[in-house]
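Trainee: Any chance you could fold what I've pasted below:
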Amino acid sequence: MTTTDNPYNPDTEPDLYASYAAATGEQPKSRVKLVRLSDVKRERIDWLWEGYIARGKLHVIDGDPGLGKSTATADLAARITTGKPWPDGQPGCIPAGVVLLSAEDGLGDTIRPRLEAAGADLDRVVALTGITSWDEEAGELYERMPALPGDIGRIRAAVEQVGAALVIIDPLMAYLGGDVNSHRDQDVRRALAPLAKMAEETGAAIDLIRHNNKGGGNNALYRGGGSIGIIGAARLGFTFARDPEDEHRVIVACTKANITSIPQSLAYRLVDSPEHGCARVEWHDGPVGYSAADLLAASHESADDRDDRNDAAAWLRAYLMDNGGEADALTVYKAGEKAGISRDSLKRAKKRAGVKAEKGGFDAGWMWRFDDEGSTEGSTKGAKSAPPQGLLPSLPSVLPSEDPTRCDRCGGPVWLGSGKCQGACP
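Mentor: Alright, predicted model coming up:
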């Protein structure tokens, strides 16, 4: 195969079309649009929340019902309308509007209370509840739900009216038009491509919320309902799942990142807000050491595996109580082996048992003791303002970590499934 030095020159296009007409005797019915990349202005991703929410991009949020996905997105909407800092401590954005499309919750008894509990500026939030159309056969007006892709122009009008930085579509499946088969890749891409274009042109981020399907599988990308084309159209995807060690806590882990490195996983709890008659989100202080793969593996864990972990945690608590609340790690391992509990099982049981590992001194070994502060080994105090993975500064040298959820080199959190550092270690 030979190559020639023939750079594209847009000035020659008329000559090409004239040659086509001369050769065929007819004018071309279509024309190819070419863009020379040297003429394209280089741009950076415009982040609302760096690493997590990008302006002008589609995002997909997957999770089972009952995890508080809608409550969490209401919290994010409140931060956008007020400019409050993001859950990981990053500075908030310039206050902007939010457009909500919610098919499952009432405005007065659910959505407004959630937003108020989160501290939102309600004047900046609008709900697109319906489209009024004319029924020619009946000769009267009727109201219907917005549908994708037919009503994207109307969604755009709402975005422009309130200066929205975020559009939440909850759930996506309720807003796909009647002629869109959510399990057919071609239909889904036909519906979402113009939505992505609208996002790019307006600068609004789009959050598409889905419920998980009932299938299993080993890849978190396939857990969301509908065609794989849905997550394929998104630039960032996240899964919400219960913490395998704490049923009252929800982990938010990234499943896909096309425009950045995988951001750190976060966690929250739903707490009661009696004055508003609803729940609100309380974010965990700092990133947590679970990846989407970890959460998927935990969901497939057998009852026997859970019983083994509970037994190991119970033994560890009893052993430390019998030894004044602390013991060196090597002694714990030896005692555990005599009791039929492996070293790996004990390491995994520490968090459930409320035990932490601390270095006794430069020349001393690791000590296991009860965590008086109530923190867990997956927490990282002081990391609240840490930027996303890939943007972390170089970390100072620290003592190696014996903790399986901490990096041996830098002491930061690791992905539990692979043991790889979430930070900037080479």
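Trainee: hey, let's count contacts and neighbours off CA atoms from now on
Mentor: Fine.
Trainee: buried set for the longest helix anywhere in the chain?
Mentor: Ranked by residue count and defined by DSSP state H, the top helix of the chain is helix 303-322. Neighbour counts over helix 303-322 (16 or more other Cα atoms under 10 Å) mark 309, 310, 312, 313, 315, 316, 317, 319, 320 as buried.
Trainee: Farthest-apart pair in those residues, please.
Mentor: 309 and 320 (16.7 Å; Cα to Cα).
Trainee: returning to what we had before: for whatever helix or strand comes next after the longest helix of the chain, give me every contacting residue.
Mentor: As assigned by DSSP states H and E, the chain's next helix or strand after helix 303-322 is strand 326-328. Strand 326-328 has contacts (Cα atoms under 8 Å, 6 or more residues apart in numbering) with 320, 365, 366, 367, 368, 369, 370.
Trainee: Give me the buried subset of those.
Mentor: 320, 366, 367, 368, 369, 370.
Trainee: Select the longest strand from the protein.
Mentor: Using DSSP state E, we find that the single longest strand of the chain is strand 246-257.
Trainee: Show me what counts as buried in the following helix or strand past it.
Mentor: Moving toward the C-terminus from strand 246-257, the next helix or strand (DSSP H and E) is strand 266-273. Buried residues in strand 266-273, counting neighbours by 16+ other Cα under 10 Å, are found at 266, 267, 268, 269, 270, 273.
Trainee: One more: stretch 239-251?
Mentor: 239, 240, 241, 242, 243, 244, 245, 249, 250, 251.
Trainee: One more sequence to fold, the one below, so I can look at both together:
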Amino acid sequence: MNITTGELAQRMGDAESTAPGSTDDGCRLIVRRASEIEKKPVEWLWQSRIELGSLNLIGGDAGSKKSLLSCALAAAVTTGAAWPGDLNGRPPADTLFLPAEDDLSKAVAPRLAAAGADLERVHIVEATEIEKRTLACMLPRDAARLGRLIRQTDAKLCIIDPIKSYVDADTDSNRNEKVRNDLHPLVKVAADTNCAICLISHLNKACTTQPSALYRLAGSLAYVEVARTVSIVVADKDVPGRSVWVPVKINHAARPDALAFSVQTTDDGLPVVLWDKNPVPIDADEALAPKSKKASSVTDEAMEWLESELESGPMSAADVFKKGKEVSFSEPVLRHAYTRLGGKAVPIREAGKISGWEWSLPRRTS
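Mentor: From the prediction side, this is the model:
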């Protein structure tokens, strides 16, 4: 049977119209069967905390030590050091750093060095040169350039601190659709290079109508939605001088416990992160909640314990810490409690050298 050209075209059109995704307006949805999609495992820079090939959002108030945390992350990546709770470590890798708020020579480079980073592996992005003009680095304009630099250095970590300083001035940081579109090139860069891109953000002021930690991240909710991991750094309400890094959202793993760290000062006066050995079982909403005035704090409990232990006389600080650990009091808590009680440590000398410190409490007059 002979078929005319018109009939053949009609049959082809009928066949196309029955294909998955076809519509009557000449457009069609692009469809793939799930069986055709290549399956890939989720890869982690830090298991269940920082995901490779994705955006990772870390928020915190001013003074919460989130920038010091960034330096600690860069140090671990560039040296291959093991993360807290991870005994295996990994091969050293390069890191890109985009710091907008801290002075490079007075803060960024010295803090990276103090943290133990391999400075040869840290690449600090200062600006962009376009047609012989030096401009501030901006997204999404410079996303492709950033991707090329990641490939050239084979970096596994890229820190943008803070992200709002690098978002195009024309972008309204509170408009979800606009922010999502502007972040899309950066999402693609992370996926194409398998680099963990960490966006550092500030927190909004607490709001009683939006108590969830997810809504405390500054700017559009699109930042939270696009990132595969979201976490916050906050001051520990119960342990003065200690911060907690708390997971808020982990898309591709069970949410782990928070990690705590304190800040120590080097001989050169530089702050460095000192991780606590034990994780902290606290969620983000609890960490951000105001401290109850009625609740007895850990410091108050430690003060009562110290008064009981030192009632019979002086004790070496080493013994205090050892006994305190047995009842779950950390060294920072005990030091703060001792100061609150008015205690003054006396050096223990052996052969003319200080070998330790002796703690005692001032006598109370009746």
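Trainee: tm score of chain vs chain?
Mentor: Laid over one another, the chains give 0.76 as their TM-score (TM-score structural alignment, normalised by the length of structure 2), with 310 aligned residues with a Cα RMSD of 3.0 Å.
Trainee: related to what we said a few turns ago, taking the buried residues of strand 266-273 of structure 1, tell me the two that lie furthest apart.
Mentor: 266 and 273, at 21.5 Å, using Cα to Cα across those.
Trainee: Which element, helix or strand, includes the residue nearest in space to the middle of structure 2?
Mentor: Nearest to the geometric centre of structure 2 sits residue 58, at 4.0 Å (Cα atoms, centre = their mean). Using DSSP H and E, residue 58 of structure 2 sits in strand 55-60.
Trainee: Next, the mean deviation of that strand compared to structure 1.
Mentor: Here the mean offset of strand 55-60 of structure 2 against structure 1 after fitting is 0.7 Å, by mean Cα distance after the TM-score superposition for structure 1.
Trainee: Which residue range of structure 1 does that strand align onto?
Mentor: Strand 55-60 of structure 2 corresponds to residues 58-63 in structure 1, going by TM-score structural alignment.
Trainee: burial measure for residue 158 of structure 2, as a count.
Mentor: For residue 158 of structure 2, the neighbour count with other Cα atoms under 10 Å is 26.
Trainee: Same question for residue 160 of structure 2.
Mentor: Residue 160 of structure 2, neighbours per other Cα under 10 Å, totals 21.
Trainee: Now do the same for it: its match in structure 1.
Mentor: Using TM-score structural alignment, the partner of residue 160 of structure 2 in structure 1 is residue 169.
Trainee: thinking that match is in contact with residue 210, fair?
Mentor: No - the criterion here is Cα atoms under 8 Å, and residue 169 of structure 1 misses it with residue 210 at 9.2 Å.
Trainee: next helix or strand past the helix of greatest length in structure 2?
Mentor: As assigned by DSSP H, the longest helix anywhere in structure 2 is helix 176-193. Counting by DSSP H and E, the next helix or strand C-terminal to helix 176-193 of structure 2 is strand 196-201.
Trainee: residues in structure 1 aligned with that next one?
Mentor: Taking TM-score structural alignment, strand 196-201 of structure 2 hits residues 205-210 over in structure 1.
Trainee: hmm, who's touching the matching stretch?
Mentor: Contacts for stretch 205-210 of structure 1 (Cα under 8 Å, 6+ apart): 53-63, 69, 165-173, 199, 224-225.
Trainee: Average offset of the longest helix of structure 2 relative to structure 1?
Mentor: Mean for helix 176-193 of structure 2 is 1.1 Å (mean Cα distance after the TM-score superposition for structure 1).
Trainee: For that helix, could you pull out the residues that count as buried?
Mentor: Across helix 176-193 of structure 2, burial judged by 16+ other Cα under 10 Å covers 176, 179-180, 182-183, 185-191, 193.
Trainee: Distance to residue 169 of structure 2 added to those residues, as JSON lines?
Mentor: Formatted as JSON lines, those follow (distance: Cα to Cα, whole Å):
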{"residue": "176", "distance to residue 169 of structure 2": "15"}
{"residue": "179", "distance to residue 169 of structure 2": "12"}
{"residue": "180", "distance to residue 169 of structure 2": "15"}
{"residue": "182", "distance to residue 169 of structure 2": "11"}
{"residue": "183", "distance to residue 169 of structure 2": "14"}
{"residue": "185", "distance to residue 169 of structure 2": "17"}
{"residue": "186", "distance to residue 169 of structure 2": "17"}
{"residue": "187", "distance to residue 169 of structure 2": "19"}
{"residue": "188", "distance to residue 169 of structure 2": "21"}
{"residue": "189", "distance to residue 169 of structure 2": "21"}
{"residue": "190", "distance to residue 169 of structure 2": "22"}
{"residue": "191", "distance to residue 169 of structure 2": "25"}
{"residue": "193", "distance to residue 169 of structure 2": "26"}
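Trainee: Show me which of those residues is closest to residue 41 of structure 2.
Mentor: Residue 41 of structure 2 has its nearest neighbour among those in residue 191, at 12.8 Å by Cα to Cα.
Trainee: doesn't residue 43 make contact with the closest one?
Mentor: No - judged on Cα under 8 Å, residue 191 of structure 2 makes no contact with residue 43 at a distance of 11.1 Å.
Trainee: Between the two, which contacts overlap?
Mentor: By Cα under 8 Å, 6+ apart, the residues touching both residue 191 of structure 2 and residue 43 are residue 53.
Trainee: quick one: what's aligned to residue 189 of structure 1 in structure 2?
Mentor: By TM-score structural alignment, residue 189 of structure 1 lines up with residue 180.
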